[in-house]
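In: Give me the fold of what follows.
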Amino acid sequence: MGSIRDHKRSPYSRVQGDIKGGGKQLNPNELWQINVASGTTQARIWARTSCQFDASGRGSCQTGDCQGLLECKAFGSPPNTLAEFALGQFANQDFIDISNVDGFNVPMEFSSNSPGCSRVIKCTADIVGQCPNELKVPGGCNGPCPVFKTEEYCCNSGNCGPTNFSKFFKDRCPDAYSYPKDDQTSTFTCPTGTNYKVIVCP
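Out: Below you'll find the model as predicted:
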């Protein structure tokens, strides 16, 4: 699959999906190499911030917390900037994206420089600093679905469109998902077998 690198802060990064659990503190410029098991179809990667864990791996994080565990067993709590991937899909393509549907906690880059696919997706705007008051939380900016839990924002029926809140995210990060049906401008492909890099706080 590739690697996760942190450039500025020391967030705890997390991989979740077909990959069963994971979590590691990354110091500035530290690299975490991830070899995705054969047959893995999809997963998500995110950073957790302002974390404190004891020797047994129990504690908490201000954003992206995984039910108080260093080794996550479930998705992290919003807000969290997500790198998402689906491997080996239609026509031997991987689908990759950055999502702000669950909000934003750290800037992120999701990229590849493998032969046959040079792709760079970024979300590096000051979303936390400019966050609408209704979505502000310590250390992050929530997506509207986790806050309001309505069909308009969560799109559980699959029939929804942009909102003022989704436009806030899209204006600042045009390559990232801003609401659940934002596929056309937010999903990118590379040939299956591509190696990827996720940089938090680029």
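In: C-alpha only now, for contacts and for neighbours.
Out: Will do.
In: So what's the residue count around residue 114?
Out: For residue 114, the neighbour count with other Cα atoms under 10 Å is 14.
In: From what I see, it and residue 197 are in contact.
Out: No - Residue 114 sits out of contact with residue 197 when judged by Cα atoms under 8 Å, with a separation of 10.2 Å.
In: Longest strand in this protein, please.
Out: Secondary structure of the chain per DSSP state E: the longest strand is strand 42-53.
In: how much space between residue 35 and residue 58?
Out: Applying Cα to Cα, to the nearest Å, the value for residue 35 to residue 58 is 25 Å.
In: Tell me which of these two has more neighbours.
Out: Under the criterion of other Cα under 10 Å, the comparison of residue 35 against residue 58 puts residue 58 first, with 14 against 11.
In: so what's the more buried one up against?
Out: 68, 69, 70 (Cα atoms under 8 Å, 6 or more residues apart in numbering).
In: Could you save these as JSON lines and add columns showing distance to residue 84?
Out: Converted to JSON lines, those look like this (distance: Cα to Cα, whole Å):
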{"residue": "68", "distance to residue 84": "22"}
{"residue": "69", "distance to residue 84": "21"}
{"residue": "70", "distance to residue 84": "20"}
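In: Following up with a second sequence; could you model it the same way so I can compare the two?
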Amino acid sequence: LAHTQAATFDITNKCPYTVWAAAVPGGGKQLTNGQTWTINVAAGTTAARIWARTGCNFDGTGHGGCQTGDCGGLLNCQAYGTPPNTLAEFALNQFNNLDFIDISLVDGFNVPMDFSPTSNGCTRGIRCTADINGQCPAQLKTQGGCNNPCTVFKTDEYCCNSGSCGPTDYSRYFKTRCPDAYSYPKDDQTSTFTCQGGTNYRVVFCP
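Out: Got it, this is the predicted structure:
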């Protein structure tokens, strides 16, 4: 592979409260207001995601749990988190050596997010900063966040298990507030962004 350099991701918490950042691959770290955690992600990594966890308690061995985004009770995530969680998703050095990045609300929303390239001449970032929790439809409201309809209703219409689903009133709730983010699983056209491979990135909670 010509491009073997890892990509750097700077993960910063600008929320007025503590979050426990999570990354797969990468693990997890408690971030108080203003703190940054930097991870290096190997070239060619796919199906990766970064998110914030809220309302966490961990013991000295890194076991415990979180109100939102919990990953099997571990501080150092090895697996994806539990909805609702606002997701930064990415795959590096894919087709034509492009990185594919997105913010997804397919697993619901817990913390506002900015996901942006910081190098390589790539300038198009993604933001989702609306008050989605405050205005969340009653059926989707949950402790600390706004759930996705698949988690709540578990029907094919919302979960897209058959692969032939379209937008719904619930997905439009998210889409109108965060037009650059995935609102349901087939929302690719308006929600996936690319940079040349070898780009570095930042994720900011509560930008």
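In: Give me the TM-score for this pair.
Out: The TM-score (TM-score structural alignment, normalised by the length of structure 1) is 0.95; 199 aligned residues with a Cα RMSD of 1.0 Å.
In: before we move on, the earlier item: equivalent range in structure 2 for the next helix-or-strand element following the longest strand of structure 1?
Out: Once strand 42-53 of structure 1 ends, the next helix or strand along the chain (criterion: DSSP states H and E) is strand 59-63. On structure 2, the counterpart of strand 59-63 of structure 1 by TM-score structural alignment is residues 64-68.
In: gap between the matching stretch and the chain center?
Out: Centre-to-centre, stretch 64-68 of structure 2 and its host chain are 16 Å apart (Cα atoms, centre = their mean, to the nearest Å).
In: Centroid-nearest residue for structure 2?
Out: The centroid of structure 2 falls nearest to residue 87 when counting by Cα atoms, centre = their mean (1.1 Å).
In: That residue corresponds to which position in structure 1?
Out: Taking TM-score structural alignment, the alignment pairs residue 87 of structure 2 with residue 82 from structure 1.
In: So in structure 1, which helix runs the longest?
Out: Longest helix of structure 1, by residue count under DSSP state H: helix 164-172.
In: what's the mean distance for whichever helix or strand comes after that helix versus structure 2?
Out: Per DSSP H and E, the first helix or strand lying C-terminal to helix 164-172 of structure 1 is strand 188-191. Compared with structure 2 after fitting, strand 188-191 of structure 1 deviates on average by 0.4 Å (mean Cα distance after the TM-score superposition for structure 1).
In: The helix or strand just after strand 188-191 of structure 1 packs against which elements?
Out: Using DSSP H and E, the helix or strand that follows strand 188-191 of structure 1 in sequence is strand 196-200. Helices and strands touching strand 196-200 of structure 1, by 3 or more Cα pairs under 8 Å, 6 or more residues apart in numbering; DSSP states H and E, are strand 2-6, strand 108-114.
In: Which part of structure 2 matches strand 196-200 of structure 1?
Out: With TM-score structural alignment applied, strand 196-200 of structure 1 matches the range 201-205 in structure 2.
In: that older thread, my guess is the match of residue 87 of structure 2 meets residue 43, correct?
Out: No - with contacts counted by Cα under 8 Å, residue 82 of structure 1 stays clear of residue 43, the gap being 9.9 Å.
In: thinking again about what came up before, in structure 2, point out the residues matching the longest helix of structure 1.
Out: Mapping helix 164-172 of structure 1 onto structure 2 (TM-score structural alignment) gives residues 169-177.
In: average offset between the matching stretch and structure 1?
Out: Here the mean offset of stretch 169-177 of structure 2 against structure 1 after fitting is 0.2 Å, by mean Cα distance after the TM-score superposition for structure 1.
In: give the contact list for residue 6 of structure 1.
Out: Residue 6 of structure 1 neighbours (Cα under 8 Å, 6+ apart): 26, 27, 28, 29, 30, 31, 199, 200, 201, 202.
In: Noted, bye for now.
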